[in-house]
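In: With the input below, show me the fold.
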Amino acid sequence: MRVGAGATLATLAQTSVRQAKAQDNKAQVLAGATGAFDDGTVRQIAKRLASAPYKGPDQSLPKAIENLNFDQYRGIAYREDRALWHSDNLAFDVEFFPRGFLYKPRIEIFEVNDGQSAAVPYSSDLFTYSDPALEVQQDLGFAGLRLRTAINTPGVMEEFCVFLGASYFRAVAKGQNYGLSARGFANGTGDPKGEEFALFRAFWLEKPQPNVKSVVIHALMDSPSVTGAFSFTIRPGDTTVFDVQSTFFPRTAIQQPGVAPLPACSTLMPTTTTT
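Out: You can find the predicted model right below:
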């Protein structure tokens, strides 16, 4: 019993240390993420990050969900009635993905309303669970997000855009199914030494006004080689159009960059600068 108790205490202590380090890293990376927000906020954060060594986001997960398979992950579903903006009579709402399976990094998500940014709070009861043992009562945070609108049938909200995994995103137009994904940045694609996958590690969702048919999302990208600030203005419909503004801040010399490979089923109109 003493050995078991000691092992349990040691495990708890290690978990507490990991959580404390993750919180310190999060605070350093996302300083300025909440409060007053404007078009330059994410660029300022990205520029500051690029001047310091890369520190990835927290990827540690509780034992109950650290090795989920595909079916287990799919069994954790966001509750439609808890979607962001669900009760606000807007053209859009937002659902979030849980962490686990291939999507372990914690992605920070903020809502911007009237020029002020605030974190979107996480709670395990935002989801339903096919296996109750997979519900963990901790502040795990999210892995990504999906946007919904009445793209096919009036009054019926359907997913039309997803940001999930690395810097990948994809979208559909009316009456279409998903095709290829785009991504914010590629580095070393096809290189025998291996490819670097940048990560959208934070999103800021601008709350749209009533009757507005576009939605604006800002994203902070990070990787060992480069940081980036993105602004997506997304207009779904018969043709789903992305207006993308991006600014990159290299940490190192980049020999094989790729910017915004085109997705299927949508139109991507990028404007890119490098600092």
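In: hey, let's count contacts and neighbours off CA atoms from now on
Out: Noted.
In: Can you show me the helices along the stretch 51-200 of the chain?
Out: Using DSSP state H, counting those that start in this stretch, the helices of the stretch 51-200 of the chain run over 70-74.
In: the strands in it, which residues?
Out: Secondary structure of the stretch 51-200 of the chain by DSSP state E, counting those that start in this stretch: the strands cover 76-78, 93-98, 108-113, 116-119, 127-129, 142-149, 158-164, 168-171, 182-183, 185-187, 196-197, 199-206.
In: How many neighbouring residues does the closest residue in space to Phe163 that isn't next to it in sequence have?
Out: Excluding the flanking residues, the one nearest Phe163 by CA to CA, 6 or more residues apart in numbering is Phe169, at 4.4 Å. Neighbours of Phe169 under the rule other CA atoms under 10 Å: 21.
In: same question, Glu195
Out: That count, for Glu195 with other CA under 10 Å as the rule, works out to 13.
In: Can you classify Val212 as helix, strand or coil?
Out: coil (DSSP: H, G, I helix; E, B strand; the rest coil).
In: isn't it right up against Ala91?
Out: Yes. Assessed by CA atoms under 8 Å, Val212 is found in contact with Ala91 at 6.9 Å.
In: Compare these two (neighbour count), which wins?
Out: Using other CA under 10 Å as the criterion, Val212 and Ala91 rank with Ala91 on top: 21 against 11.
In: can you tell me how far the nearest residue to that one once chain neighbours are set aside sits from Asp24?
Out: Once flanking residues are discounted, Ala91 sits nearest to Thr149: 5.9 Å by CA to CA, 6+ apart. Going from Thr149 to Asp24 by CA to CA, to the nearest Å gives 37 Å.
In: Which one of these two is surrounded by more residues?
Out: The neighbour count for Thr149 versus Asp24, taken as other CA under 10 Å, is higher for Thr149 (22 against 11).
In: Take the strands of the stretch 51-200 of the chain and lay them out in CSV including distance to Val3.
Out: Below are the strands of the stretch 51-200 of the chain laid out as CSV (distance: least, CA to CA, whole Å):
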stretch, distance to Val3
strand 76-78, 35
strand 93-98, 35
strand 108-113, 38
strand 116-119, 41
strand 127-129, 34
strand 142-149, 36
strand 158-164, 42
strand 168-171, 46
strand 182-183, 49
strand 185-187, 48
strand 196-197, 42
strand 199-206, 40
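In: for those, which one sits closest to Leu268?
Out: Nearest of these to Leu268, taken as CA to CA: strand 182-183 at 9.1 Å.
In: next up, for comparison:
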Amino acid sequence: MSLSRRHFLQLAVAVNALSLFKAGMVNAEPGIGLKFGPPSPFSFETLKTLARERAGREYAPPPQPDPAIVKQIDYDAHGKLQYRKEAALWAESGGSYPISFQHVGMFFPKTVIMNVVEKGTAREILYDPRLFTMGPDHVAKGLPASPSAFAGFWVHESRKGSDWKTREPWVTFLGASYFRAIGELGQVGLSARGIALNPGTSNPEEFPDFVSFWFEPAAKTDDPVTVYALLDGPSLTGAYRFLLRRTRGVVMEIEAALFLRKDIERLGIAPLTSMYWFSETAKPTGVDWRPEVHDSDGLALWTGVGEHIWRPINNPSHIMVSSFADKSPKGFGLSQRDRVLDHYQDGVRYHLRPSAWVEPLGDWGEGAVQLTEIPTDDEIHDNIVAMWVPKEPATAGKTYDLRYRIHWLADEAFPSPLARCVATRLGNGGQPGKPRPKGVRKFMVEFLGKPLAKLPYGEKPEPVITATRGELSRIEIEAVPDDVPGHWRTHFDLAVTGQDPVEIRCYLRHKDEVMSETWLYQYHPF
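Out: Presented below is the predicted three-dimensional model:
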């Protein structure tokens, strides 16, 4: 995605009002309202059949309204295309959560067909330029009514709240197969995708599109908004059903049927995409005035055998792909654990970014959670991908039936009961007051949690540390001097030569009892 992440997050909230399609057309203002196409039968099974049939045909990209005009709808011009408040789906009746639509533009140039469903019947929601605010000289006025110029949609807070028109939408689908949600702290941040194809490989990454959506209303605020989606791309098609629930954050239950047209080198299931520039762990001197800049600071894993793992994210000098082999994983996610404003000092509120947790439903079998870290020198790029990659090759003609949930919260959906890693810091190794030896790095890893708080007075946990290469020394453990019960830190030196990465592993134990989750870190020698 080429759109600046900061600009994306600052797009104005466009909120609208509309009744269900069976009412025909809403005339809150003369000439303004939704119009609908002819009815046709619809179900998830018919959508699966459509996806399967498309996979058997040659790929045809979705239509694009006049490219010469669309490429002129830049960030500023797109921001002026706000969907009219009197034209949101279900703003007055028919569903608890209004839906507004987003316009095509330079960063989202492809048409996405929108449909509304009632009692097994679907109608297309027809594009009309009058649904958007456009000044008399706006470049988008030159677009014809067909093909549609819808590019995505927003799901708004309950229409029963008087402030839903000004609050942050709680779900957004916009661009390729990208979608995102706010967490319980009221912020958006990282994104999810319908699928990821070949990230971090020698082959170009492919970005299939959600080319059509179908909407079923939530009768009550406790009910889910149901969204169906048709995915299409050169290498595969897919039929998706999203059950979107507004909880203290957002929970999405997702069912997907995938049909492969071509062999795929790396098929990424339930991919999460985020931004990590630098943090307290390590950063070049003077790279930026802020102490930290990231939407997520680590990958959390809950393995099939029950181990909880925390892997801090890096900004490497070249693309790195790390694989965490597993069988029947219980879950994984990209998290923002650092919630202290002073650690960021940024008005965009990085400390409130959501964490996203993927919960597999059913047995996903053998494979690996793969973490792709891409170098970046700015915060405008999504440079982190986490996803599940099945062990078996993804070959043409193969099908996949998947179910999973994504929890958009402040923390992991199922946090470890053990002490958890709360900070990772790197510095020069050796002893203060003496020459610092070259090639020696000091690591400081902090853990916090109830098991450590329950240690008998005078007893210490034991750090268990291993490294794939190099020599470990000066291993120590101490309580952090902040009078917080259960807050401990271990520090150690690692002497290593050469530039190859080093995988380091650490956890705390007391006698035979494991006290903490497992900290993993990929160290890149300077």
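In: Got a TM-score for the two of them?
Out: Comparing the chains after superposition, counting by TM-score structural alignment, normalised by the length of structure 1, produces a TM-score of 0.80; 242 aligned residues with a CA RMSD of 2.4 Å.
In: re the thing from before, which of the strands of the stretch 51-200 of structure 1 sits closest to Asp222 of structure 1?
Out: That would be strand 199-206 among the strands of the stretch 51-200 of structure 1, by CA to CA, at 5.4 Å.
In: what's the average per-residue distance for the closest one once overlaid on structure 2?
Out: Its aligned residues in structure 2 lie a mean 0.6 Å from strand 199-206 of structure 1 after superposition (mean CA distance after the TM-score superposition for structure 1).
In: counterpart of that strand in structure 2, which residues?
Out: Counting by TM-score structural alignment, strand 199-206 of structure 1 falls onto residues 209-216 of structure 2.
In: What of stretch 8-28 of structure 1?
Out: So stretch 8-28 of structure 1 sits over no part of structure 2, by TM-score structural alignment.
In: and that stretch, how far from the chain's centre?
Out: 22 Å (CA atoms, centre = their mean, to the nearest Å).
In: Hmm, Lys207 of structure 1 is touching Asn113, no?
Out: Yes. Lys207 of structure 1 lies in contact with Asn113 (CA under 8 Å); the separation is 5.6 Å.
In: So for those two, which sits in the more crowded spot?
Out: Lys207 (19 against 15).
In: Quick one: residues contacting that one.
Out: Lys207 of structure 1 sits next to 85, 111-113, 215-216 when contact means CA atoms under 8 Å, 6 or more residues apart in numbering.
In: Output those residues in a markdown table; the columns should cover distance to Arg79 of structure 1.
Out: Output for those, formatted as a markdown table (distance: CA to CA, whole Å):
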| residue | distance to Arg79 of structure 1 |
| --- | --- |
| Trp85 | 13 |
| Glu111 | 18 |
| Val112 | 22 |
| Asn113 | 23 |
| Val215 | 21 |
| Val216 | 23 |
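In: Can you tell me which of these is nearest Ala202 of structure 1?
Out: Glu111 (11.1 Å).
In: which residue sits closest to that closest one, ignoring its sequence neighbours?
Out: Leu205 (4.8 Å).
In: correct me, but that neighbour touches Val216?
Out: Yes. Counting by CA under 8 Å, Leu205 of structure 1 does reach Val216; the two are 6.4 Å apart.
In: What about the residue in structure 2 that Tyr78 of structure 1 lines up against, how many residues nearby?
Out: Using TM-score structural alignment, the equivalent of Tyr78 of structure 1 in structure 2 is Tyr83. Tyr83 of structure 2 sits with 23 neighbouring residues when counted by other CA under 10 Å.
In: do Asp131 of structure 1 as well
Out: 10.
In: And Leu205 and Val216 of structure 1? Which one has more around it.
Out: Taking other CA under 10 Å, Leu205 of structure 1 and Val216 do not tie; Leu205 has more neighbours (21 against 18).
In: what's near enough to touch the more buried one?
Out: 109-112, 216-218.
In: how does it look with 6 Å?
Out: 111-112, 217 (CA atoms under 6 Å, 6 or more residues apart in numbering).
In: got it, and Ser246 of structure 1?
Out: Neighbours of Ser246 of structure 1 in contact, by CA under 6 Å, 6+ apart: 229-230, 272.
In: And the corresponding residue of structure 2 for it, how far from Leu230 of structure 2?
Out: Matched to structure 2 by TM-score structural alignment, Ser246 of structure 1 sits across from Ala256. Note on Ala256 of structure 2: its distance to Leu230 of structure 2, by CA to CA, is 10 Å.
In: swap in Leu243 of structure 2?
Out: 15 Å.
In: Give me the more crowded residue out of those two.
Out: More crowded of Leu243 of structure 2 and Leu230, by other CA under 10 Å: Leu230, with 24 against 18.
In: The host helix or strand of that one aligns to what range in structure 1?
Out: In this assignment (DSSP states H and E), Leu230 of structure 2 forms part of strand 225-232. With TM-score structural alignment applied, strand 225-232 of structure 2 matches the range 215-222 in structure 1.
In: Please identify the helix or strand for Glu53 of structure 2.
Out: Counting by DSSP H and E, Glu53 of structure 2 is found in helix 44-55.
In: and that helix with strand 209-216, angle?
Out: 170 degrees (axes from the mean of the first three to the mean of the last three CA atoms, to 10 degrees).
In: with structure 1 superposed, average distance for helix 44-55 of structure 2?
Out: Mean for helix 44-55 of structure 2 is 0.8 Å (mean CA distance after the TM-score superposition for structure 1).
In: which strands and helices sit next to that helix?
Out: When contacts are defined as 3 or more CA pairs under 6 Å, 6 or more residues apart in numbering; DSSP states H and E, helix 44-55 of structure 2 packs onto strand 236-246.
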